[in-house]
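**Q** only geometry, no sequence info:
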């Protein structure tokens, strides 16, 4: 059954479920805060979320050798978990309030950044490994190279598309950083510190 072994069911579905879990977690936390009358906590979750996301950048800094690397796999997993948790808190902070355009632009850039990060995590590395395994399995079962290519056509096409994720991830990260910084500065100016 080809549908059970396709990249779509093995890779894209888990990717979509991970993003859905993020959104579902946001909705659940927001609901609990509203029901408990603790909506004001959301105002401060943005600060905690930004701090967690900043901590997740140790992977990027180590990858570029700006800080001492120790274990890139450990840093990558930490980057993924911390960025996801920070995004969750920032999205709860944003809530369903549509009164600040700058804040929503920052949230939109963050969501696109999370999507591009999940693309790298769930799709690219697993798709590459599974495609190699599928090629090996087909060859072991006596398929000739032309038949293997024909059977792998859609997987190869899908892989080629998702391979472009890095070209989005870095610029979107920068856009998110600029928009988030502008939001933080404008909030600090108008916070009402008394």
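**A** Ah, there it is. This is a predicted model, so every value here is computed, not measured. Numbers count the residues shown, from 1 in each chain.

**Q** contacts, neighbours, all on C-alpha from now
**A** Fine.

**Q** off-centre distance for the helix or strand residue 103 falls within?
**A** Counting by DSSP states H and E, the element that carries residue 103 is helix 101-118. Chain-centre distance of helix 101-118: 10 Å, with C-alpha atoms, centre = their mean, to the nearest Å.

**Q** what's in contact with whichever helix or strand comes after it?
**A** Scanning forward in sequence from helix 101-118 by DSSP H and E, the next helix or strand is helix 125-140. Residues outside helix 125-140 that contact it (C-alpha atoms under 8 Å, 6 or more residues apart in numbering): 7, 11, 145, 148, 152, 155, 156, 159.

**Q** and the first one, how far is that from residue 150?
**A** The reference is to residue 7. 15 Å (C-alpha to C-alpha, to the nearest Å).

**Q** and for residue 22, the neighbour number?
**A** Using other C-alpha atoms under 10 Å, residue 22 has 19 other residues around it.

**Q** now do residue 59
**A** 23.

**Q** how about it: what's its closest non-neighbour residue?
**A** Distances taken as C-alpha to C-alpha, 6 or more residues apart in numbering place residue 75 nearest to residue 59, at 5.0 Å, with adjacent residues excluded.

**Q** quick one: the helices in the chain?
**A** All helices of the chain, identified by DSSP state H, fall at 7, 13-35, 41-56, 58-63, 72-94, 101-118, 125-140, 145-151, 153-162, 166-190.

**Q** let's bring in a second model and compare:
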């Protein structure tokens, strides 16, 4: 049975993203059912803190900080980013009427997707391709035959390998738009 890269790696990634959206919808529904919509307004604050805490992995990876186990920090990065994104998405369910929050939200969603691609797909896909190459070699296929068999998997992998091209600029755009949103809240808050 042919186990394609798409079925083994892309579908689980899509399931994880759909779980995030589903958890957002369920959380928002529960808040509305119990007349707790006001809680969603404040979930942006802990969501932002979770996202900021997730940055320790990036700081460690770039040697800005020297302490911390990279594997633990990566797992923390993945979990805190997912939880932070969930809280911010529920926060956005409060139905903003301004463009800046929607731009920040869009940048965050794209950033989460691109981060999940790097985290979830790329490493596993590389292992999948190596495994299939070894299997074909073991079965005596020539290099040309192996390349032919792996063509679409290789194309899929090459496209996924370009994830940083999107992830870093969107991370910065999300940071700028998020900070702009937070500053506008402080500027226009009813400080009575």
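**A** Thanks, I have the structure now. All figures in this text were calculated on a predicted structure; none of them were measured in a lab.

**Q** which of residue 7 and residue 150 of the first structure has more residues huddled nearby?
**A** Remark: of residue 7 of the first structure and residue 150, residue 7 carries more neighbours, 22 against 10, as counted by other C-alpha under 10 Å.

**Q** please identify the residue in the second structure that aligns with the more buried one.
**A** In the second structure, the residue matched to residue 7 of the first structure (TM-score structural alignment) is residue 5.

**Q** I'd say its match and residue 155 touch.
**A** No: using C-alpha atoms under 8 Å, residue 5 of the second structure is not in contact with residue 155, being 10.3 Å away.

**Q** ok so, going back, hey, which of the helices of the first structure is tucked in deepest?
**A** Most buried of those, by mean neighbour count (mean count of other C-alpha atoms under 10 Å): helix 7, with a mean of 22.

**Q** mind checking which residue lies nearest the centre of the second structure?
**A** Centrality entry for the second structure: nearest residue to the mean C-alpha point is residue 112, 2.5 Å, by C-alpha atoms, centre = their mean.

**Q** list the contacts for the counterpart of the residue nearest to residue 59 of the first structure in the second structure?
**A** Aligned by TM-score structural alignment, residue 75 of the first structure pairs with residue 73 of the second structure. Residues near residue 73 of the second structure by C-alpha under 8 Å, 6+ apart: 54, 56, 57.

**Q** corresponding residue for the second one in the first structure?
**A** Right, residue 56 of the second structure. That one, residue 56 of the second structure, aligns with residue 58 by TM-score structural alignment.

**Q** any idea how far residue 194 of the first structure is from its match?
**A** Applying C-alpha to C-alpha, the value for residue 58 of the first structure to residue 194 of the first structure is 35 Å.

**Q** with residue 107 of the first structure instead?
**A** Taken as C-alpha to C-alpha, the span from residue 107 of the first structure to residue 194 of the first structure is 27 Å.

**Q** ok, now residue 112 of the first structure?
**A** For residue 112 of the first structure, the distance to residue 194 of the first structure equals 36 Å [C-alpha to C-alpha].

**Q** got it, and residue 141 of the first structure?
**A** Distance from residue 141 of the first structure to residue 194 of the first structure, by C-alpha to C-alpha: 74 Å.

**Q** pick out the most distant pair among the contacts of helix 125-140 of the first structure.
**A** 11 and 145 (24.4 Å; C-alpha to C-alpha).

**Q** hang on, the earlier thing: I'd guessed the match of residue 56 of the second structure sits against residue 77; true?
**A** No: using C-alpha under 8 Å, residue 58 of the first structure is not in contact with residue 77; the gap is 11.1 Å.
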